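1. attaching a predicted model along with its sequence, questions to come.
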Amino acid sequence: MTWTAPQITRTDEILTGDERRQLQNFLDRHRDTLLWKCSGLTADQLKLAPVPTTTLTLLGLVRHMAEVERGWFRHTAAAQDGSPIYCSDDNVDGDFDDVPDADAEADFATYRRELALCDAAVAGLPLDHEATRPRGDTFSLRWIYLHMIEEYARHNGHADLLREAIDGATGE
């Protein structure tokens, strides 16, 4: 039997609330949008690179976002283990490049697990919490949330194009 990405219902948009609740809601909605763009596709479809000018795939985007979430929320903000999931010094783009041999079901489970771990890692930190990366740059948790929303917005645009090229499905 072929694995198919589960159907997803996106988080409802909230229009009021404190800053933390609003940032988390925007982030969750973007996370859900990426999964929504993948929903109902088979593992083979998720691995397709249907746009001739790029090798980008929907599964590669899911793997990449698991890496980025871990790097920013767990490693940078919460100072937890930030070991890469798919990448290494010898394979810096493993999240994108190693898709042909990837296990889509396992990668989706890794992504969902990483989201839960990231949310838990920063839940007790104030938005003004500052974290410094090894090269010396300092970031507030607020900036990290905004950056992650930006990262998802860009990649969800890619996901829109990829999904339409795979099966014609469109939607906001």
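-> Cool, the structure landed. Numbering: from 1, shown residues only.

2. hey, let's count contacts and neighbours off CA atoms from now on
-> OK.

3. which SSE is residue 156 in?
-> Residue 156 belongs to helix 141-167 when assigned by DSSP states H and E.

4. got the buried residues for that helix?
-> By neighbour count on 16 or more other C-alpha atoms under 10 Å, the buried set for helix 141-167 is 141-142, 144-145, 148-149, 151-153, 155-156, 158-163, 166.

5. for stretch 51-60, list every residue counted as buried.
-> For stretch 51-60, by 16+ other C-alpha under 10 Å, it's 56, 57, 58, 59, 60.

6. equivalent analysis for stretch 118-137, please.
-> Neighbour-count burial for stretch 118-137 flags 118, 121, 122, 127, 130, 131 (criterion: 16+ other C-alpha under 10 Å).

7. gap between the two ends of it?
-> 20 Å (C-alpha to C-alpha, to the nearest Å).

8. and here's the other structure:
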Amino acid sequence: MSTSPQRWSIATVYPDMWVDPDDDPRNTDAHSPDGERATLLSYLHDYRLTLDLKCQGLTLEQMMMLSVPPSTMSLLGLVRHMTEVERDWRNWITEGESEPLIYGSLDAAFDLSDISPHPDEAVLTEAFDRLEQEQEATDTEVSRHADLGTHVGREDIAVREFLVHRIEEYARYCGHADLLRECIDGRTGQ
């Protein structure tokens, strides 16, 4: 007997999709952005939305569910990790003193032991608000550099490479989020 949730989707037009195309907030209108920067930022935006979509409608308890032992990965851990990563990335492309890590280290974001044994749903609001703040701060820093070939910050990384790296990181974690969400409630989709 399996304890796996039955697969389902909220979509009605294409039942293998996460949401119906008309309800999808991502760039699904078949119009490509003009230019390299706009294309990269569009992909980044859509992957960020995908991570958010994969977490919508879940309780804190569900967001804290771990994948498979001994992994400490959970959807809440992914959100916290990406918050930490956004700050860390911003430190790559800025000069001067690095901003301190939020959760102690990139991997410590997956350790949810700092959350009280009886947390309330405000933990989720705080996690998503913090992620949005870090994303906006990093986006602001990237916007200061018009030429994607410019090498910036203490890592001397090209802005283009920095953007592609961010897209790759979100894409990887959205794949993890797909599997985590399906394990939680069976919801699948694009």
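-> Great, that's in hand. Worth saying up front: this structure is predicted, and the values here are computed from it rather than measured.

9. hang on, the earlier thing: now, which of the buried residues of stretch 118-137 of structure 1 lie within strands?
-> Residues of the buried residues of stretch 118-137 of structure 1 located in strands (DSSP state E): 130, 131.

10. which of the buried residues of stretch 118-137 of structure 1 sit farthest apart?
-> Farthest-apart pair in the buried residues of stretch 118-137 of structure 1 is 118 and 130; separation 16.1 Å (C-alpha to C-alpha).

11. just checking, what packs against the helix holding residue 156 of structure 1?
-> Contacts defined by 3 or more C-alpha pairs under 8 Å, 6 or more residues apart in numbering; DSSP states H and E place helix 141-167 of structure 1 against helix 19-38, helix 58-69.

12. distance to residue 93 of structure 1 for those - can I get that in JSON lines?
-> Converted to JSON lines, those look like this (distance: least, C-alpha to C-alpha, whole Å):
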{"stretch": "helix 19-38", "distance to residue 93 of structure 1": "19"}
{"stretch": "helix 58-69", "distance to residue 93 of structure 1": "9"}
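
13. tell me the most buried of those?
-> For these, the largest average neighbour count (mean count of other C-alpha atoms under 10 Å) is found in helix 58-69, namely a mean of 24.

14. onto which residues of structure 2 does it map?
-> Using TM-score structural alignment, helix 58-69 of structure 1 lines up with residues 75-86 of structure 2.

15. quick one: the matching stretch to structure 1 mean distance?
-> Comparison of stretch 75-86 of structure 2 with structure 1 after fitting gives an average deviation of 0.7 Å (mean C-alpha distance after the TM-score superposition for structure 1).

16. can you list the residues that contact that stretch?
-> 55, 63-65, 101-103, 105-112, 124, 127-128, 130-132, 134-135, 138, 170, 173, 177, 180-181 (C-alpha atoms under 8 Å, 6 or more residues apart in numbering).

17. closest one of the buried residues of stretch 51-60 of structure 1 to residue 9 of structure 1?
-> Nearest to residue 9 of structure 1 among these, with distances taken as C-alpha to C-alpha, is residue 58, at 17.7 Å.
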